[in-house]
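> Need the 3D shape of this:
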Amino acid sequence: MSGVQNLEVTRDEADIRLDRWFKRRFPHVPFGMVAKLARKGQVRVDGGRAKPDDRLQPGQIVRVPPLPDPGETKPELSLSREDATFARSLVIYQDKELIALNKPPGLAVQGGSKITHHVDRLLDAFGRGEERPRLVHRLDKDTSGVLIVAKTAQSAKRLAKLFQGRDLKKTYWAICLGVPVPKAGEVKGFIKKAVGDHADREQMVGAAHGEEGAQYALTRYAVAEEAGRRVSWVVLRPETGRTHQLRVHMAATGNAILGDGKYTCDVPVPEGLSRKLHLHARKLEIPRPGQKPLIIEAPMPEHMKQTFEALGFDPRADLIFVEEALT
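Sure thing, here's the model as predicted:
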């Protein structure tokens, strides 16, 4: 076992996630161990507690607790041929800078407690070491759609900054219970992770400005189609990227997303529809210097296709009026 180390983040490690920093510095230490050490407060950044997805800046000091020596940890299982084939089947676009995947519902983006099958592990199918793609954003486990991974450290830095800002345009499709009133508008306010002895640490709740942990969240929405007053197809555009933001906001309007067991409303669920989460990252519009934006669209998962068909919604409909309402 090594002793405690206090290591400085270098310039070429700017904006890298804490877990990816560990992967570079200590490749024999699995993600699950990093996450566990962070939860216990043994990994610290500039003296403060840190999360695996926190991004580091040059000059920061990372406290690294005693770690097992190489050879003492169980080696991570190599990717099977079936998993590699599956990973490549998710690709919907790629160029020199990035790979776009159509993430299916139910597949976690990163590993954790009891999660061994996830996108981050599947990225071994595209290369190892410096050739291995890098995650630059996340989708909830049960949300499907466009997920971007960067091919180089430089592109990872550029894309991560775009996802943190508002120049990159994200469009989601959702099937919601009832019909929002008005049919186009915005939901905004502050949200934070639930706290308390009996709180679900994965749940977000409303918060007041200035409250500890409170983050501002803004979502624009527009109803594309509706089935009576029971269900509606809503196009969502998050202007911020908070945890569970779209799910929290639609439940707050009284029109929770179909299949969401965490954020609910009083509108009854129609019979005969899938109970899987109906939230799909449909499209990304990525700015490119000196060029037109790169537009990437992901086909819907099977359960949403079936729901669209059952409700008579046309996914090929001209949504110009929706785009106008969202801008």
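
> CA only for contacts and neighbour counts going forward, please
Noted.

> Wasn't Gln306 part of a helix?
Yes - the assignment for Gln306 by DSSP: H, G, I helix; E, B strand; the rest coil puts it in a helix.

> State the distance from it to Thr143.
In this view, Gln306 and Thr143 are 16 Å apart by CA to CA, to the nearest Å.

> And Asp83, by the same measure?
For Asp83, the distance to Thr143 (CA to CA) stands at 20 Å.

> count of residues packed around the nearest residue to Thr243 once chain neighbours are set aside?
Distances taken as CA to CA, 6 or more residues apart in numbering put Met204 closest to Thr243, at 7.3 Å, once the chain neighbours are dropped. Met204 sits with 22 neighbouring residues when counted by other CA atoms under 10 Å.

> gap between Met204 and Ala108?
Here the distance between Met204 and Ala108 works out to 19 Å (CA to CA).

> did I read that right, Tyr93 in a helix?
No - judged by three-state DSSP, Tyr93 forms no part of a helix; its state is strand.

> Tell me who's in contact with it.
99-101, 296 (CA atoms under 8 Å, 6 or more residues apart in numbering).

> mind listing the helices in the chain by residue range?
In the chain, helices defined by DSSP state H lie at 18-25, 31-39, 81-89, 119-122, 153-164, 245-252, 302-311, 320-326, listed in chain order.

> Gly185: which of those is closest?
The closest of those to Gly185 is helix 320-326. By CA to CA, the value is 7.6 Å.

> just checking, what packs against the closest one?
Using 3 or more CA pairs under 8 Å, 6 or more residues apart in numbering; DSSP states H and E as the contact definition, the elements that helix 320-326 packs against are strand 184-193, strand 215-227.

> Make JSON lines from those and add distance to Pro301 to it.
Below are the helices and strands packed on helix 320-326 laid out as JSON lines (distance: least, CA to CA, whole Å):
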{"stretch": "strand 184-193", "distance to Pro301": "25"}
{"stretch": "strand 215-227", "distance to Pro301": "19"}
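
> Pick the most buried one from those strands.
Most buried of the helices and strands packed on helix 320-326, by mean neighbour count (mean count of other CA atoms under 10 Å): strand 215-227, with a mean of 20.

> Here is the second sequence; please produce its structure so I can put it next to the first one:
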Amino acid sequence: MKAKILFEDRNIIVVEKPPKMPCQSDKTLDEDLMSILINHCVEKEVLKEKPYLGLVHRLDRPVGGVLVLAKTKEANRSLSKQISEQGFLKEYLTIVCGKPSSPSGEFRDYLKKLITINMSKVVPQNTKGSKEAVLKYQLIDTVKTNEYGELSLMSISLETGRHHQIRVQLSNGGIPIWGDNKYNKTFIKKKEWSQISLWAHKLAFKHPDSNELVTFYSYPYDEYPWNIFHIKKRWF
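Okay, here's the model as predicted:
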């Protein structure tokens, strides 16, 4: 499995992470994004030592899409600061079961991570260990299907970055993500594995060296249920 490089210079590397690939090595020992990119840098620059590569932000293992990594500590500090000061734009595309109550809106919840089962849940505001989670959404289109009823394509903009945030908040809002076998009851009951319909579509941030705003895009694979919306033709 390979990761498509969208942009690279001496400061950053922007890549399209394939679904099902972990960002870092884990107990499964499956091929991971960091190892692939470190090997890429070694081979490209003919290095004798392991290069620096900073994972500034992450994507859940099942989720594909655009990701930026820092090739220097200075670039890492710059990008991390932008994230903490909400100057780092992350937008996702997702397909949910159902339809939101309004064409655009905001979900504002408090989430608590359940470490033992690698999940999160919505809890009351003052719950110990909880953190505020905020996302904004825009409904793009809704299609009726025979098997799943209404499916809706939505754009999601994150204002915070919490564990499983989009998956938890949309499920709690009554519009769980298609294919999500952790937070969508329809797919929890299915014995066979399904690919979650969540894709990191857009990144925008100030380049650590030039300070100019740069924007990168990635598009979901042409497969069900993405292909019933004709995303590239109708939306972008």
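
> now what about the TM-score between them?
The TM-score (TM-score structural alignment, normalised by the length of structure 2) is 0.84; 222 aligned residues with a CA RMSD of 2.5 Å.

> What lines up with the residue nearest to Thr243 of structure 1 in structure 2?
Alignment note: Met204 of structure 1 maps to Ser120 in structure 2; criterion TM-score structural alignment.

> now Asp260 of structure 1
When the two structures are superposed using TM-score structural alignment, Asp260 of structure 1 falls opposite Asp180 in structure 2.

> Surely that match is in contact with Trp193?
No - using CA atoms under 8 Å, Asp180 of structure 2 and Trp193 do not qualify as a contacting pair, with a distance of 9.4 Å.

> what about these two, which has more around it?
The residue with the greater number of neighbours, taking Asp180 of structure 2 and Trp193 and applying other CA under 10 Å, is Asp180; the counts read 22 against 11.

> Tell me how far the more buried one lies from Glu106 of structure 2.
Looking at Asp180 of structure 2 against Glu106 of structure 2, where the rule is CA to CA, the gap reads 21 Å.

> what's Thr142 of structure 2 in contact with, if anything?
Taking CA under 8 Å, 6+ apart as the test, what Thr142 of structure 2 contacts is 99, 150-153.

> most surrounded residue in these?
Leu153 (25 neighbours).

> Just confirm that residue contacts Leu93, I think it does.
Yes - with contact defined as CA under 8 Å, Leu153 of structure 2 reaches Leu93; the gap is 7.2 Å.

> what lines up against Thr171 of structure 1 once you look at structure 2?
In structure 2, Thr171 of structure 1 lines up with Glu91, judged by TM-score structural alignment.

> show me what contacts that match?
Counting by CA under 8 Å, 6+ apart, Glu91 of structure 2 touches 155-158, 200-203.

> Tell me the counterpart of Leu98 of structure 1 in structure 2.
For Leu98 of structure 1, the equivalent position in structure 2 is taken to be Ile12, counting by TM-score structural alignment.

> do you know how far its match is from Glu74 of structure 2?
Distance of Ile12 of structure 2 to Glu74 of structure 2, computed by CA to CA: 10 Å.

> More neighbours: these two, which one.
Using other CA under 10 Å as the criterion, Ile12 of structure 2 and Glu74 rank with Ile12 on top: 21 against 13.

> ok, and the closest non-adjacent residue to that one?
Among residues not flanking Ile12 of structure 2 along the chain, Ala70 sits closest, at 4.6 Å (CA to CA, 6+ apart).

> contacting residues for that neighbour?
With contacts defined as CA under 8 Å, 6+ apart, Ala70 of structure 2 is in contact with 11-13, 53-56, 76, 79.

> give me that answer again for 7 Å
11-13, 53-56, 76 (CA atoms under 7 Å, 6 or more residues apart in numbering).

> Kindly present these as a markdown table, with separate columns for distance to Ile175 of structure 2.
As requested, the contacts of Ala70 of structure 2 are arranged in a markdown table below (distance: CA to CA, whole Å):
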| residue | distance to Ile175 of structure 2 |
| --- | --- |
| Asn11 | 39 |
| Ile12 | 36 |
| Ile13 | 34 |
| Leu53 | 37 |
| Gly54 | 34 |
| Leu55 | 31 |
| Val56 | 29 |
| Asn76 | 35 |
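
> List just the nearest of the residues you listed to Arg167 of structure 2.
Ranking these by separation from Arg167 of structure 2, with CA to CA as the measure, puts Val56 on top at 20.9 Å.

> Alignment lookup: the closest one to structure 1.
Under the alignment (TM-score structural alignment), Val56 of structure 2 pairs with Val136 in structure 1.

> Same question for Lys131 of structure 2.
Using TM-score structural alignment, the partner of Lys131 of structure 2 in structure 1 is Gln215.

> ok, now how distant is its match from Ala281 of structure 1?
Distance from Gln215 of structure 1 to Ala281 of structure 1, by CA to CA: 22 Å.

> again, but for Ala251 of structure 1
Using CA to CA, Ala251 of structure 1 is found at 18 Å from Ala281 of structure 1.

> still on that earlier bit, with distance to Asn6 of structure 1 added, can I get the helices of structure 1 in TSV?
Rendered in TSV, the data for the helices of structure 1 read as follows (distance: least, CA to CA, whole Å):
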stretch	distance to Asn6 of structure 1
helix 18-25	13
helix 31-39	15
helix 81-89	37
helix 119-122	27
helix 153-164	24
helix 245-252	35
helix 302-311	49
helix 320-326	47
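
> Deepest in the core, which of these is it.
Among the helices of structure 1, highest average neighbours (mean count of other CA under 10 Å) belong to helix 245-252, with a mean of 22.

> Just the angle for that helix relative to strand 184-193, thanks.
Between helix 245-252 of structure 1 and strand 184-193, the angle formed by their directions is 110 degrees, by axes from the mean of the first three to the mean of the last three CA atoms, to 10 degrees.
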